[in-house]
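>>> Here is a sequence together with a model predicted from it:
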Amino acid sequence: MASSPHVSNTNDAGLTSELATEVNEYGAEQSKAYPDKIGFAATLPLPYVDESIAEIDRARTNQASGFTLPTNANGTYLGDPSLDPIMEKLNEQKTLVMLHPNEPKPLAKDVNSDIPAPIMEFFFDTTRAVTNMVMHNVFNRYPNIKFIIPHAGSLLPVISDRLALAQKLNPNLKDEQVDLATVLATQYFDVAGMVLPHQLPVLQQVSDPTHLLYATDAPYTPAAQVVQLTKELENTGLLSEATKQMIFYKNGKQLLDELK
């Protein structure tokens, strides 16, 4: 599973495809060697359509548990109509798709340039990409895909009500194009990163508790920080013990069982 920088940074369809295949073959080898411990989510060579469709077939042959998509690939954002054939292919059967933010394209120069992109820009890019998916009705058009939205939904829970107001300024927008609330209520979320004490409680107000999944962002998040954040989840009084059990184990197992 590739994070940022994504394999698309090669800016070449052939090289991007080769790199995605190499990454996925390695994941498949580990999964076959340790089938009771390791699964893998296949990376696709976005934004290249034919190459991505071929990689979907290859990954399914290798028993990938799911797929991972970047919020944008060289400036082509999820939800872009050019990516519809890829979504159609993923939708052919029940499929798990994990989203992960990428550095925005283009990235504004000389604005907060000393702050590493993952701290703020990743949140903005997840919010931007998922909103674009809502605008292009991706979640309704491809119901066989279960999406996992990263980092406790980033800023999406905060702007959900605000997005609904967009029709006041643009009456041409259809109801489903601003219905972020339904997406938050039906899709899945990982809780990687610093989601306490504020972010996770806000997400819980708009999402299903059975749709929260533990994640670590390792290895980009150092091991010591992963342990610290995990202990915060384990020890917080903001979550019930039942919810903790769901986040750490039950929800993930149920999701994977449903896709078998």
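Structure's in. What do you need? Numbers count the residues shown, from 1 in each chain.
>>> From here on, just use CA atoms for contacts and neighbour counts.
Fine.
>>> where do the strands sit along the stretch 101-250 of the chain?
Taking DSSP state E, counting those that start in this stretch as the test, the strands found in the stretch 101-250 of the chain are 145-149, 188-190, 212-213.
>>> contacting residues around the longest one?
Pointing back at strand 145-149 there. Residues from elsewhere that reach strand 145-149 (Cα atoms under 8 Å, 6 or more residues apart in numbering): 90-91, 93-100, 126, 139, 187-190.
>>> redo that, cut-off 7 Å
90, 91, 94, 95, 96, 97, 98, 99, 187, 188, 189, 190 (Cα atoms under 7 Å, 6 or more residues apart in numbering).
>>> Could you check what's spatially nearest to the last one, not counting adjacent residues?
Meaning residue 190. Nearest residue to residue 190 in three dimensions, chain neighbours excluded: residue 213, at 4.6 Å (Cα to Cα, 6 or more residues apart in numbering).
>>> Equivalent analysis for the first one, please.
Leaving aside its chain neighbours, residue 90 sits nearest to residue 145 (6.9 Å; criterion: Cα to Cα, 6+ apart).
>>> One more to weigh against that first structure:
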Amino acid sequence: MSTPTMPYKIDVHSHFLPPFYQEACRNNGHANPDGMPAVPDWSPEQHLNLMDNLGIRKSILSISTPGTHLVAGNNELAANLSRQCNAYAADLKGKLPERFGFFASLPIPDVETCLKEITQATEDNCDGFVLETNGHGHYLGDTLFDPIFDELNSRKATLFIHPTTPLCPCSPQALAQGQQPVKATPLANKYPNPMLEFFFDTARVVTNLFMSGTIQRCPDLKIILPHLGGAFPPLLSRWTGFSALVPGPWEGIMEAEVREGFQRQIWFDMAGFVFPGQIKGLMEGAGVSHSRLMYGSDFPFTKPKGVEMLLGQMDEGMRGSFGREEIEDMYHGNAERLFGGTS
């Protein structure tokens, strides 16, 4: 358990699964989401109990993978489920505003419904929006999603990106030609996708958002990347250097420009196994400062005992690597500044 001497926490990576969403997942091919054993149980009471036990003052809730667009081509189901989930979260925040906030679900690749939900969820007082790394094979950074990113940028919104199972073909052109997406998970028969594939899909999206010019085109958009950015840090020098040296259908981007973008509009949550090695890879390898890091529990996909164990590792790693003010920033101060003084 987090020791009493450690600061309170704002949790920016935690999930909610109301009963109707659990049922929708089980009824539409996601009874074992991304290879996990089952759809996890969840209730506000369970969540509050975890928060009280571990010194988490507030949780910003989101729907995790597989998101709210559960069946490729079924936009009606996606629209209805997104509205249900966002309305549920808005009601919960309204009842307990000091304990819960929420990221509104946007059901990519249905752009029209996403734009409607941005307007409605903003009226419902959401704290930002959540997108999966890909929607049935359409990846963030594809031109298909330009209207969504332009709208979020115009609102100076906060976007939380969550990984999901990678799919191929991973191009709008292939999909337009009628190729049906298939899971790009060669080791899924051995390991659940969250173990490895989520990190790789996050790395794909970091690369694609910068290489497509989406980040540069949307300077007022604030983005939270999960799990300290996944597997992208050791790849940063490669894809930036490659883009400048090798001719191709892209414009080269300098590594310094990407690093500046991190400091300008990107934050990273610390959900998962961040100590002792991963956090050093992000900070030392990609030049990300402590002011861009925020706490994440990944509850309830990480069970309470797991959240407690990981927080113990984090407390120990924090004390060994950072000063008191830096620890307070990462556990709550950075999130409070990002969300305008949430407490």
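Received the coordinates, thanks. This structure is a prediction, so every number in the text was calculated from the model and none was measured.
>>> so what's residue 82 of structure 2 up against?
Going by Cα under 7 Å, 6+ apart, the list of residues near residue 82 of structure 2 reads 68, 105, 106, 107.
>>> From residue 151 of structure 2, how far out is it?
18 Å (Cα to Cα, to the nearest Å).
>>> what's the single longest helix in structure 2?
If you go by DSSP state H, structure 2 has its longest helix at helix 75-95.
>>> now that one: which residue numbers in structure 1?
Counting by TM-score structural alignment, helix 75-95 of structure 2 lines up with residues 13-33 of structure 1.
>>> number of nearby residues for the aligned partner of residue 237 of structure 2 in structure 1?
Residue 237 of structure 2 maps onto residue 161 in structure 1, with residues paired by TM-score structural alignment. Residue 161 of structure 1 has 14 neighbouring residues, counting by other Cα atoms under 10 Å.
>>> go on, residue 320 of structure 2?
Neighbour tally, residue 320 of structure 2, other Cα under 10 Å: 10.
>>> And the one 10 residues further on, by the same measure?
As a burial measure, the neighbour count of residue 330 of structure 2 was computed by other Cα under 10 Å and equals 24.
>>> so it touches residue 294, yeah?
Yes - look at residue 330 of structure 2 against residue 294 with Cα atoms under 7 Å: they come within range, at 4.8 Å.
>>> Tell me which residue of structure 1 lines up with residue 268 of structure 2.
Match for residue 268 of structure 2 (TM-score structural alignment): residue 189.
>>> is it true that that match touches residue 154?
No - under the criterion of Cα under 7 Å, residue 189 of structure 1 makes no contact with residue 154, lying 9.6 Å away.
>>> okay, those two: which has more neighbours?
Neighbour count, other Cα under 10 Å: between residue 189 of structure 1 and residue 154, residue 189 has more, with 28 against 23.
>>> residue in structure 1 matching residue 290 of structure 2?
Matched across to structure 1, residue 290 of structure 2 falls on residue 209, judged by TM-score structural alignment.
>>> Check the burial of the closest residue to its match other than its chain neighbours by counting its neighbours.
Take residue 209 of structure 1 and drop its neighbours on the chain: the residue closest to it by Cα to Cα, 6+ apart is residue 243, 6.9 Å away. Residues lying near residue 243 of structure 1 (other Cα under 10 Å) number 15.
>>> now the equivalent of residue 243 of structure 1 over in structure 2: how far from residue 226 of structure 2?
By TM-score structural alignment, residue 243 of structure 1 lines up with residue 326 in structure 2. From residue 326 of structure 2 across to residue 226 of structure 2, the span is 20 Å (Cα to Cα).
>>> And residue 246 of structure 2, by the same measure?
To residue 226 of structure 2, residue 246 of structure 2 is 30 Å away according to Cα to Cα.
>>> show me what contacts the residue most central in space within structure 1?
For structure 1, residue 99 is the residue whose C-alpha lies nearest the centre (Cα atoms, centre = their mean; 1.7 Å). Contact analysis of residue 99 of structure 1 by Cα under 7 Å, 6+ apart lists 68, 69, 70, 71, 148, 149, 150.
>>> Quick check: the aligned residue in structure 2 for it vs residue 133 of structure 2, distance?
In structure 2, the residue matched to residue 99 of structure 1 (TM-score structural alignment) is residue 161. Using Cα to Cα, residue 161 of structure 2 is found at 6 Å from residue 133 of structure 2.
>>> quick one: the helices in the stretch 51-200 of structure 2?
75-95, 111-123, 146-154, 172-176, 197-211 (DSSP state H, counting those that start in this stretch).
>>> equivalent range in structure 1 for the shortest one?
Same thing as helix 172-176 of structure 2. Aligned using TM-score structural alignment, helix 172-176 of structure 2 spans no residues in structure 1.
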